[in-house]
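In: only geometry, no sequence info:
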């Protein structure tokens, strides 16, 4: 059949061979996926491990990254979402219905709590708050369907009593889900973190942080070991039309090769900074799981056998310093940039007022304004000098 030049531009008469071996796998961009014949259309099913039917379901690029994230976290199945928060919301949507109860730690990631409050107001989901340092404060009922865990907790970085909390949840047959962004699949194994081989049911990860490593990609993941749980999440994933960019997946794929090297480097730099911060009189408290004076230190030792940690450390200033003082300090920093997120090459800083951020009493925390440092890949000594110079503004 003789085609017009316009048609030939769309249906190329000659196509280079498509399969060569390269260090990075080929990048597939697709909404429509072409079926070889009608039999292929009818043979597929949405539960297939690799359902090549439409771009939202997956391409070789997205499935390759999902498999690598599952491997990183020691899971069997992985679903990708456009952000860490989207991954959190996927879990809530899949497992919570009207009248169901969900328990969350008092130091939960703020936007995650905002979504649960929306489910509470709009659909009657019951939201309970527990103290992550005291497993007795977690009191499940017959309505409890989900237990959220964060290790370490948001902003104040308490490491939870992971062992006893998961034990109690399993006794009551409650699904456990861990925000594992801090551990990144490297600090500890979420699916085998104790001598008794305890495991969470679901691990959520903001790939925006360490897997991306560049501060330029938004993505999240949900990893499971059990096929039944995966299918429940997969059905909601498809129903909500959740999908990710092939280009973004390819970028994260490249960064995964050196994620452990970056994590170890930032962990070492954080230890250098931690040692120096503890000697500065301007701070009442220096919060980090490896600090023996920080709440949850014993639980961190119990779970993180290699004593690794993400590059986050928070300080609480002496009460004599006002908000204006702390703002002046943050504005004076040169290497630390004001911004949210972490895990990238550039160090970040953010200030918080804990009043209004917690619903339970927190006697382990001093009164005063909190500043969180997110350690990048700069020289630790340069970062110390930057903070030292900024402290002069006080």
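Out: Here it is on my side, so go on. Just so we're clear, the structure is a prediction, and the values are computed from it rather than from any experiment.
In: When you work out contacts or count neighbours from here on, use the C-alpha atoms and nothing else.
Out: Noted.
In: can you give me the strands for the chain?
Out: All strands of the chain, identified by DSSP state E, fall at 77-81, 101-105, 126-130, 144-150, 175-179, 202-206, 220-224, 283-287, 312-317, 337-338, 348-352, 370-374.
In: Need those strands in CSV (columns: distance to residue 331 and mean neighbour count).
Out: Compiled in CSV, these are given as follows (distance: least, CA to CA, whole Å; neighbours: other CA atoms under 10 Å):
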stretch, distance to residue 331, mean neighbour count
strand 77-81, 34, 26
strand 101-105, 31, 23
strand 126-130, 34, 19
strand 144-150, 30, 23
strand 175-179, 31, 22
strand 202-206, 28, 28
strand 220-224, 31, 27
strand 283-287, 18, 22
strand 312-317, 16, 24
strand 337-338, 8, 16
strand 348-352, 10, 20
strand 370-374, 12, 24
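In: Tell me which of those sits nearest to residue 259.
Out: strand 202-206 (13.7 Å; CA to CA).
In: got the angle for the closest one vs strand 144-150?
Out: Between the direction of strand 202-206 and that of strand 144-150, the angle (axes from the mean of the first three to the mean of the last three CA atoms, to 10 degrees) works out to 40 degrees.
In: Distance from the chain centre to strand 202-206, please.
Out: Between the centre of strand 202-206 and the centre of its chain there are 6 Å (CA atoms, centre = their mean, to the nearest Å).
In: Pasting the second one now:
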């Protein structure tokens, strides 16, 4: 029999991370839930099978392992229910398919995760949904873009790569007045630093691949809904036949236990590096919401409890044809930083950002946008490695 956990609702974030989805009394006292591998689930009788009068009926509809993770995410999000999907991109596409139909109009923030834009411009458009991109800093101006057939407003804050902040509460309130569903990709902040549902969002999306995993070895997405939208999201997920694997769910649940401690380190280290970069003459601008100089800083300060380890900076070039060579020289000189996509793991990563798909917030013509993931290494070593990059870029 499970213990009563009413006390967990008022507990601190690290306590919730340690104890959410944690029911050792259900598993003979073992601290972590077992990994249940299942497709077929047997019923005691034909009547039980007909009425489905037992907690588990088939592997795609959940197991004790996946349910443990969903309970933990719901505790963090304050959501009515959570689904697990195989990737962060799937965490975006499933709710889009759940709430959009042919003839609908969707508003998508222009600073969106690039693969999301590709999905919108290809599959979503092919299915008859009209997609329109909007400026991330539009605020209450979003109302001028909403039409009679607008059904969904997708947000992301900060924006991918260029870190624009959005006034999520204002956008959500306006969207709801017009009957729109509001979705948000909150991967950067995690529920520890921003709770989308508390700010009016209906569907909170995360790439658990990132900070919940923390070790660059798991692909998983979570989608959490408020009570009004939970049943439709769940039905769409079942209809599409998409589910999270038990081994991956176990690993994410395990990663959650230390996510608060890791995020705090990422936050402090990244902000220290950002301030160091901001003081350099060979950096044109640092794109980090926690910096007082950043245009969206006041929104970040008002709504967010912290910042993660990802931000960007502009590496200036003397002419447009020098942007790529200068960026490549910088990146190739790095030794501690890995050159790779994704982020949220323990290791530092760097990549040159391509903003060619933007329609509104386009990239600079006089600088390379370099995105950094500041890992768990010592800050002094991180800065020393960046110095190598700047030295190499200076001769291009």
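Out: Nice, I can see it. None of the values given here were measured: they were computed from a predicted structure.
In: before we move on, back to that, would CSV of the strands of structure 1 with distance to residue 166 of structure 1 be doable?
Out: Compiled in CSV, the strands of structure 1 are given as follows (distance: least, CA to CA, whole Å):
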stretch, distance to residue 166 of structure 1
strand 77-81, 21
strand 101-105, 12
strand 126-130, 13
strand 144-150, 9
strand 175-179, 7
strand 202-206, 12
strand 220-224, 15
strand 283-287, 24
strand 312-317, 25
strand 337-338, 36
strand 348-352, 30
strand 370-374, 28
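In: Select, out of those strands, the one closest to residue 88 of structure 1.
Out: For those, distance to residue 88 of structure 1 was read as CA to CA. The smallest value, 6.7 Å, belongs to strand 202-206.
In: What is that closest one packed up against?
Out: Applying 3 or more CA pairs under 8 Å, 6 or more residues apart in numbering; DSSP states H and E, we find strand 202-206 of structure 1 packed against helix 84-95, strand 175-179, strand 220-224.
In: okay, the longest one sits on what stretch of structure 2?
Out: Following TM-score structural alignment, the partner segment of helix 84-95 of structure 1 in structure 2 covers residues 88-99.
In: post-alignment, that stretch versus structure 1, mean distance?
Out: Following the fit onto structure 1, the mean deviation recorded for stretch 88-99 of structure 2 is 0.7 Å by mean CA distance after the TM-score superposition for structure 1.
In: do the same with stretch 253-272 of structure 2
Out: Once superposed with structure 1, the aligned residues differ from stretch 253-272 of structure 2 by a mean of 0.7 Å; criterion: mean CA distance after the TM-score superposition for structure 1.
In: Distance from the chain centre to that stretch, please.
Out: When distances are taken as CA atoms, centre = their mean, stretch 253-272 of structure 2 is centred 15 Å away from the chain's centroid.
In: Residue 187 of structure 1 against residue 301, yeah?
Out: No: Residue 187 of structure 1 lies out of contact with residue 301 (CA atoms under 8 Å); the separation is 10.9 Å.
In: more neighbours, these two?
Out: residue 187 (22 against 16; other CA atoms under 10 Å).
In: Which parts of the stretch 1-150 of structure 2 are helices?
Out: Using DSSP state H, counting those that start in this stretch, the helices of the stretch 1-150 of structure 2 run over 13-19, 46-51, 64-77, 88-99, 114-119, 125-126.
In: Same list (those helices) but as JSON lines, adding distance to residue 229 of structure 2 and mean neighbour count.
Out: Compiled in JSON lines, the helices of the stretch 1-150 of structure 2 are given as follows (distance: least, CA to CA, whole Å; neighbours: other CA under 10 Å):
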{"stretch": "helix 13-19", "distance to residue 229 of structure 2": "24", "mean neighbour count": "18"}
{"stretch": "helix 46-51", "distance to residue 229 of structure 2": "25", "mean neighbour count": "10"}
{"stretch": "helix 64-77", "distance to residue 229 of structure 2": "14", "mean neighbour count": "22"}
{"stretch": "helix 88-99", "distance to residue 229 of structure 2": "9", "mean neighbour count": "21"}
{"stretch": "helix 114-119", "distance to residue 229 of structure 2": "21", "mean neighbour count": "16"}
{"stretch": "helix 125-126", "distance to residue 229 of structure 2": "23", "mean neighbour count": "13"}
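In: Mind putting these into a markdown table with distance to residue 356 of structure 2?
Out: Supplementary listing: the helices of the stretch 1-150 of structure 2 in a markdown table, determined by distance: least, CA to CA, whole Å:
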| stretch | distance to residue 356 of structure 2 |
| --- | --- |
| helix 13-19 | 39 |
| helix 46-51 | 53 |
| helix 64-77 | 34 |
| helix 88-99 | 20 |
| helix 114-119 | 10 |
| helix 125-126 | 20 |
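In: For residue 279 of structure 2, find the nearest of these.
Out: Proximity to residue 279 of structure 2 (CA to CA) singles out helix 114-119 among the helices of the stretch 1-150 of structure 2, at 30.1 Å.
In: which bit of structure 1 covers that closest one?
Out: Residues 110-115 of structure 1 are the counterpart of helix 114-119 of structure 2, counting by TM-score structural alignment.
In: mean shift of that stretch relative to structure 2?
Out: Mean deviation of stretch 110-115 of structure 1 relative to structure 2 after superposition (mean CA distance after the TM-score superposition for structure 1): 0.6 Å.
In: residues making contact with that stretch?
Out: 85, 88-89, 154, 357 (CA atoms under 8 Å, 6 or more residues apart in numbering).
In: Stretch 336-349 of structure 1 now?
Out: For stretch 336-349 of structure 1, the external contacting residues (CA under 8 Å, 6+ apart) are 208-210, 212-215, 311, 330-331, 335, 350, 371-378, 383, 386.
In: What's the ChimeraX syntax to select whichever of these are buried?
Out: For selection in ChimeraX, the members of the contacts of stretch 336-349 of structure 1 meeting the burial criterion (16 or more other CA atoms under 10 Å) are listed in this command:
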select :208,209,210,212,213,214,311,330,335,350,371,372,373,374,375,376,377,378,383,386
